[in-house]
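Enquirer: After the sequence you'll find the predicted model.
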Amino acid sequence: MFALSLEARARAYTAYAANSAFFPLIAAVLSGAQCGAAYADSVEAPRQIYVEHAFGFAQLLGESTPGFEAELQKYLLIDKAFAAPKVRLYTPLLPAFHICEPMQAVRAERQRFFLRTEVYAETRARLLSRSAADCVVLSVTTETVSRVESAFGLVSRFWPNAAAFVAHARAQVICHAGEAAAICYAAALENGRAEVDIFTRPEYRGKGFAMMAAVRFVDDCLAHGVEPLWDCFTNNAGSMALRERLGFLDCAAPYEFFTIAR
């Protein structure tokens, strides 16, 4: 496995932008917007590339190359040489070793959903009409980002620093009775597409705050020509119900997902 230079990552990004299995978090590593590593079977003319975000999300790209996949299997399952506590492997392209017992033991299924804007437009007013009178939207700025981090602890989960989070995450925070309750933001934003992430503090769950934050986030995306992408585990009943209510109805085929812990 050879580490890819920044120039090689940029070339890979150009090809990846047209990939039907495009994940903004992976693209962010290739573009340099977020931290991570990229390895290939060759420095000069890579046929297969493995991209790993600093938080652990990873993807295998290109054409299957047995020698490279054997090295990757050792890296992931034997040496566990990755930096993050867990690797979370998106696998629309399945490595040959996905059938081995250690991989099957950590297998799950995820699915991607796309917004139907006409459905969203029809339901948006109804959703917003249910907003609690004592809720406000907090603008995330350099002055308020420390408050957001204190409430949720996720400003640096994906983004390299607070400044990058403020500038690019398009975060929408719902405050209830003066306290930050829920947030919806872009875990990554690449090529006009945003990876949606939502979090509600435990004491505020079940009150509709996640929905309120998501509506504000989708509004912001649509106003700026950004396509929000919803991706979740197929057995995550809460996320599946929320995306359906919002109008994320068009879907790609479910795909295998492996969570490999050190």
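Expert: Arrived safely. These numbers come from a predicted model, not from an experiment.
Enquirer: all contacts plus neighbour counts: C-alpha atoms, from now on.
Expert: OK.
Enquirer: what are the ranges of the helices in this protein?
Expert: 6-16, 24-31, 66-73, 101-104, 117-129, 145-152, 155-158, 162-168, 209-223, 237-246 (DSSP state H).
Enquirer: Tell me which of those is the most buried.
Expert: Of all these, helix 24-31 has the most neighbours on average by mean count of other C-alpha atoms under 10 Å, namely a mean of 25.
Enquirer: okay, the helices of the chain in JSON lines with distance to Ile183 next?
Expert: Below are those laid out as JSON lines (distance: least, C-alpha to C-alpha, whole Å):
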{"stretch": "helix 6-16", "distance to Ile183": "29"}
{"stretch": "helix 24-31", "distance to Ile183": "18"}
{"stretch": "helix 66-73", "distance to Ile183": "36"}
{"stretch": "helix 101-104", "distance to Ile183": "33"}
{"stretch": "helix 117-129", "distance to Ile183": "16"}
{"stretch": "helix 145-152", "distance to Ile183": "8"}
{"stretch": "helix 155-158", "distance to Ile183": "11"}
{"stretch": "helix 162-168", "distance to Ile183": "13"}
{"stretch": "helix 209-223", "distance to Ile183": "6"}
{"stretch": "helix 237-246", "distance to Ile183": "14"}
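Enquirer: which one of the ones you listed lies closest to Ala252?
Expert: helix 237-246 (13.8 Å; C-alpha to C-alpha).
Enquirer: Could you list the residues in contact with the closest one?
Expert: Phe113, Tyr120, Thr123, Arg124, Met211, Val215, Trp230, Cys232, Thr234, Leu249 (C-alpha atoms under 8 Å, 6 or more residues apart in numbering).
Enquirer: Against that first model, consider the following:
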Amino acid sequence: MLARLEESGYAEVKERHREPISQFPLINAVVSKVQKGLVYVDPVSKSSFIATKAGFSLFVGDESANDNGNFFEGLKDCLDLPNYVHIYSPPRSLAAYFEESSTYSRIRRRSQFRRYDPTVLREYESLLPAGFRVTRIQDVQFDRLENAFKLDFGGRYWNSREEFFQGAIGACILNEQNDPVAVCYSACVIEGVAEMDTLVLPEYRGRRFMRIVSEPFFNMVAAKCLTPHWDTFVSNKASYVLAQRFNLQLVREYDLLSVVLR
């Protein structure tokens, strides 16, 4: 049976499973108590299930000691978890269990990239259309960012709008009316790594805005001596092209198991 762990026990979980946790910055941010999340443990096997508020999660522990059916039922009973969770690099037996069950689930392949090259990028300045400009996210009113992108900046990953503005790194493209149209920001910053998230409004896609808004983000991260972390679907060919352009290094590929709990 899964039991929710108090924050005082997070350090022990992190120490016991340091390697897999370090591969996923959002998970690391939870057990490091940088961002709010949820940790459940099996008192018998000492296995743990770590989840962000947005549902990105990681199972760590002894796979052989878990009954996948009971584990899933235990997750459904954890009502603090979102209804839809995404499990990083799930154990093979757990993935197989969901493939054979009637529960809605799907597995997709993802890639992680990191940029270790601190070279300042300047091309975005010449690629910006006339009347558009790039600015820091902190120079745009929070409500304008939220109304434009609907990303729940102060709740999805960060603990509050204040922490988002104080701790997040990000760039935003503004149009001729000074309305936000594209953003690239850090979903978390933990142990020298900044996990990036990017969104371009639908009506502005196909204009290289993802590339344009990513360049100043990389510059901001490099200026703080941090390493940007880009996690994307393998099927997203555009991301691979950009990864090559930005001299990002492929760190690993893994499966992402998405499951409807209830």
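Expert: Received it, and whenever you're ready, just let me know what you need. Because the structure is a prediction, the values reported are computed rather than measured.
Enquirer: still on that earlier bit, quick one: which of the helices of the first structure is nearest Tyr185 of the first structure?
Expert: Closest of the helices of the first structure to Tyr185 of the first structure is helix 209-223, at 6.7 Å (criterion: C-alpha to C-alpha).
Enquirer: Report all helices and strands that that closest one contacts.
Expert: helix 117-129, strand 172-176, strand 179-190, strand 193-200, strand 227-233, helix 237-246 (3 or more C-alpha pairs under 8 Å, 6 or more residues apart in numbering; DSSP states H and E).
Enquirer: Recalculate using a threshold of 7 Å.
Expert: strand 172-176, strand 179-190, strand 227-233 (3 or more C-alpha pairs under 7 Å, 6 or more residues apart in numbering; DSSP states H and E).
Enquirer: what's the most buried one of those?
Expert: When these are compared using mean count of other C-alpha under 10 Å, strand 179-190 is most buried, at a mean of 24.
Enquirer: With the second structure overlaid, report how far that one is off on average.
Expert: By mean C-alpha distance after the TM-score superposition for the first structure, the fitted strand 179-190 of the first structure averages 0.8 Å away from its aligned residues in the second structure.
Enquirer: any idea how far that strand is from the chain center?
Expert: 11 Å (C-alpha atoms, centre = their mean, to the nearest Å).
Enquirer: need the contact list for the residue nearest the centre of the first structure.
Expert: Centroid-nearest residue in the first structure, with C-alpha atoms, centre = their mean: Glu195, separated by 4.4 Å. Residues in contact with Glu195 of the first structure (C-alpha atoms under 7 Å, 6 or more residues apart in numbering) are Pro24, Ala186, Ala187, Ala188, Leu189, Pro228, Leu229, Trp230.
Enquirer: Check Gly55 of the second structure too.
Expert: Applying C-alpha under 7 Å, 6+ apart, the residues contacting Gly55 of the second structure are Leu81, Pro82, Tyr84, Val85, His86.
Enquirer: List which of the residues you listed are still in contact in the first structure.
Expert: Retained in the first structure by both residues aligned by TM-score structural alignment, their matches' C-alpha atoms under 7 Å are the following of these: Pro82, Tyr84, Val85, His86.
Enquirer: Count the neighbours of the last one for me.
Expert: Same thing as His86 of the second structure. His86 of the second structure has 22 neighbours, counted by other C-alpha atoms under 10 Å.
Enquirer: Also the second one?
Expert: Taking other C-alpha under 10 Å as the criterion, the count of residues near Tyr84 of the second structure is 16.
Enquirer: Pipe the helices and strands packed on helix 209-223 of the first structure into JSON lines and attach distance to Cys35 of the first structure per row.
Expert: As requested, those are exported to JSON lines (distance: least, C-alpha to C-alpha, whole Å):
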{"stretch": "strand 172-176", "distance to Cys35 of the first structure": "23"}
{"stretch": "strand 179-190", "distance to Cys35 of the first structure": "11"}
{"stretch": "strand 227-233", "distance to Cys35 of the first structure": "21"}
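Enquirer: Let me know which of those is the nearest to Val29 of the first structure.
Expert: Per C-alpha to C-alpha, nearest to Val29 of the first structure of these: strand 179-190, 9.7 Å.
Enquirer: That closest one vs helix 145-152, what angle?
Expert: 110 degrees (axes from the mean of the first three to the mean of the last three C-alpha atoms, to 10 degrees).
Enquirer: helices and strands around strand 179-190 of the first structure, which ones?
Expert: helix 24-31, strand 172-176, strand 193-200, helix 209-223.
Enquirer: wait, which of these is closest to Ala164 of the first structure?
Expert: Using C-alpha to C-alpha, those put helix 24-31 closest to Ala164 of the first structure, at 12.1 Å.
Enquirer: With the second structure overlaid, report how far the closest one is off on average.
Expert: So helix 24-31 of the first structure averages 1.5 Å relative to the second structure (mean C-alpha distance after the TM-score superposition for the first structure).
Enquirer: how about the helices of the first structure, which one is nearest Glu52 of the first structure?
Expert: Per C-alpha to C-alpha, nearest to Glu52 of the first structure of these: helix 24-31, 7.1 Å.
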